[in-house]
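Colleague: Sequence first, predicted model second:
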Amino acid sequence: MTAAPPAAVRRPSRRARTLALVALAALPLLVSLAGPLLAPHSLDTPVTAPFAAPGGGAPLGGDQLGRDVLSRVLHGGTRLILGALLVAVVTTATAALVGCVAVLRPALGRLVERCADVAILLPSLLGIMLIALAWPGGGRWAVIVAAIALGVPYAVRIVAAAAAPSASAGYVEAALARGESTPYIALREILPNLRATVLTLFGLRFVEAVYVISMAGFLQIGPQPPASDWSLMVRENASGILLNPWAVIAPSTAIALLAVTVSLVTHSLSPDSPAKAVTRS
């Protein structure tokens, strides 16, 4: 008599996986935002010798000035995350509004395509440097404005492409026949059908903003010493990486962990591909 086959292992639902990834992404975000409250030492007070090895009151050792690396890492993510959130919110909101209107107004749609082509061809680093150098005083706000200016045309094109099938749908034609205004149709008829696309775009813009702001900080276009910033810490402590590698590894890992976790959540929120839709049907 043969034994019964083992019961099939039930795979977790997509909703459960998404919630797990959201919780995973929320952890580094919460730690970064609450970091200043968790730091064991003040931001600029030397507690060790320059590039001292981990030990004593400095679990990750000291930086180039003997400041506690752990404390500076806990302080260094708040402004980066808030800046990336601002870029993602402004870029996504602008793209959602303009993209939905562009599919209803062909002239605006053609203008969006031309602007997106120029933005894609322009190297992001060159655009950031041009805007930062022209901005009075430069600094973090110049980088944020540059990230928004360079990201909006491409984001609008994505939303417009996703909204194009809805522009010819029956409910949109009915709204046009009723004499509804273009903003009403864009916001009430088209945009609600693009929730997954907008959420995915928000995640992608956030990750892109993290990389752009970090790259600018590494090049000292944005935050300037003695500010506590992860990318700036990598640049400042690169010369002593052989003495205390944690002064470079810790902020680099924080940037990578933040970007990877948000990217995983973004991927889980992305709309199903046509192949998946056919399989399910």
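Modeller: The structure has been received and is ready for your questions.
Colleague: When you work out contacts or count neighbours from here on, use the C-alpha atoms and nothing else.
Modeller: Fine.
Colleague: By residue count, tell me the biggest helix in the protein.
Modeller: helix 140-167 (DSSP state H).
Colleague: and that helix, what does it pack onto?
Modeller: When contacts are defined as 3 or more Cα pairs under 8 Å, 6 or more residues apart in numbering; DSSP states H and E, helix 140-167 packs onto helix 78-102, helix 106-121, helix 124-134, helix 195-218.
Colleague: another one to put next to it:
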Amino acid sequence: MSTATTAKGPTAASGRARTLRRTAPAALLVLLALCGPLLAAHTIDTPVTAPYAPPGADTPLGGDQLGRDVLTRLLHGGTELIGSALLVAFAVTSLATLLGCMAVLRPSWGRAVERAADVAILLPSILGVMLIALAWPGGGRGAVICAAVVLGTPYAVRIVAGAAAPLAGSGYVEAAVTRGERVTYIALFELLPNLRATVLALFGLRFVDGVYVIAMAGFLQIGPQPPAADWALMVRENAPGILLNPWAVVAPSLAIAVLAITVNLASASLAPRSLRKVTTS
């Protein structure tokens, strides 16, 4: 008994340390991006150098196509992207958790949700973004967020339903049904507390997916429009001058990639093994 306990202690401690190492970079990067505007040395719309000027003392990353400070726009560009991705992740995770739990508790609902998810998953992401953005009055970031939520929910519902299905036949759920509890009560107070790891990991994965969808929309000029400071928009705007000042394109591209990779690693470290198998298949 004591040997098992002693062996288990270091293993659990090493697991927590590994999780902390994987989640800390993502948390620090998100915090830096959200606080970036406070660290900027210039205003985002004021030209401070020649167009596509190389890095200098006052402009460590040089100038963009209008001579604006690339570093300043980089520090401002992550705030709205991360905020939008967080909104997408929260909306998708909330909807998927509710629908997934309902689907396993009510088989008739489950079949309807599964059919709707099958149809939605078949829709290519880029086509869905374009259709929703073009149909949305005025387009803009709201249209992109709506598209990301609509396109991300069906797959997320499948993940939650798969994790909740084994719990639906457990003793405490059957006892709640016998007591006559409502489906919403069972979903929120019986199933959801046992799905914390799955929901938390799903939130991180949907955040990464939101970053991808919003960035892709920016490349297609759907969503934020000039002169907004947005990482994806910066890449598209400064692509013609990449040979004059590569940092105007490389810096925001690296910011998007590093953000997605670190958050993805953090989500993978929090995910239970069953969810890792689903997301990698």
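Modeller: That came through, no problem. Keep in mind that this is a model prediction, so the values were computed, not measured.
Colleague: sorry, back to before: so which of the helices and strands packed on helix 140-167 of structure 1 is nearest P59 of structure 1?
Modeller: helix 78-102 (20.8 Å; Cα to Cα).
Colleague: Pull the contacting residues for the residue nearest to the spatial centre of structure 1.
Modeller: For structure 1, the residue nearest the mean C-alpha position is F206 (1.5 Å; Cα atoms, centre = their mean). For F206 of structure 1, the contacting residues are 84-85, 87-88, by Cα atoms under 8 Å, 6 or more residues apart in numbering.
Colleague: ok, now how distant is G36 of structure 2 from P47 of structure 2?
Modeller: G36 of structure 2 sits 19 Å away from P47 of structure 2, going by Cα to Cα, to the nearest Å.
Colleague: same question, A91 of structure 2
Modeller: Taking Cα to Cα, one finds A91 of structure 2 at 38 Å from P47 of structure 2.
Colleague: One more: G142 of structure 2?
Modeller: 29 Å.
Colleague: Just the buried residues of stretch 262-270 of structure 1, please?
Modeller: 262-266, 268-270 (16 or more other Cα atoms under 10 Å).
Colleague: no wait, stretch 213-233 of structure 2
Modeller: Buried residues in stretch 213-233 of structure 2 (16+ other Cα under 10 Å): 213-219, 221-224, 229-233.
Colleague: who's in contact with it?
Modeller: Contact with stretch 213-233 of structure 2 is made by 44-45, 73-74, 76-78, 80-81, 84-85, 125, 129-130, 133, 139-145, 148, 235-236, 252-253, 255-256, as judged by Cα under 8 Å, 6+ apart.
Colleague: returning to that earlier point: between G36 and P47 of structure 2, who's got more neighbours?
Modeller: G36 (19 against 16; other Cα atoms under 10 Å).
Colleague: Quick one: classify P224 of structure 2 as helix, strand or coil.
Modeller: Put simply, P224 of structure 2 is coil when judged by DSSP: H, G, I helix; E, B strand; the rest coil.
Colleague: From M233 of structure 1, how far off is the counterpart of it in structure 1?
Modeller: When structure 1 is aligned by TM-score structural alignment, P224 of structure 2 is paired with P223. Here the criterion is Cα to Cα. By it, P223 of structure 1 lies 11 Å from M233 of structure 1.
Colleague: what do you get for L29 of structure 1?
Modeller: Separation of L29 of structure 1 from M233 of structure 1 (Cα to Cα): 19 Å.
Colleague: Quick check on these two: which one has the bigger neighbour count.
Modeller: Comparing L29 of structure 1 with M233 by other Cα under 10 Å, the one with more neighbours is M233, at 27 against 19.
Colleague: quick one: contacts for A119 of structure 1?
Modeller: Contacts of A119 of structure 1 by Cα under 8 Å, 6+ apart are 150-151, 153-154.
Colleague: let's see 6 Å
Modeller: For A119 of structure 1, the contact set (Cα atoms under 6 Å, 6 or more residues apart in numbering) comprises L150.
Colleague: Kindly report the same for G110 of structure 2.
Modeller: Going by Cα under 6 Å, 6+ apart, G110 of structure 2 touches A103.
Colleague: what do you get if the cut-off is 7 Å, keeping everything else the same?
Modeller: Counting by Cα atoms under 7 Å, 6 or more residues apart in numbering, G110 of structure 2 touches 103-104.
Colleague: T49 of structure 2 touches Q65, doesn't it?
Modeller: No: judged on Cα atoms under 7 Å, T49 of structure 2 makes no contact with Q65 at a distance of 10.1 Å.
Colleague: These two: which is more packed in?
Modeller: Q65 (22 against 19).
Colleague: Which position in structure 1 pairs with I159 of structure 2?
Modeller: Using TM-score structural alignment, I159 of structure 2 pairs with I158 in structure 1.
Colleague: how close does its match get to V90 of structure 1?
Modeller: Distance from I158 of structure 1 to V90 of structure 1, by Cα to Cα: 15 Å.
Colleague: by contact count, what packs against whichever strand or helix holds A7 of structure 2?
Modeller: Using DSSP states H and E, A7 of structure 2 sits in helix 2-39. Where contact means 3 or more Cα pairs under 7 Å, 6 or more residues apart in numbering; DSSP states H and E, helix 2-39 of structure 2 is packed against helix 70-105, helix 247-270.
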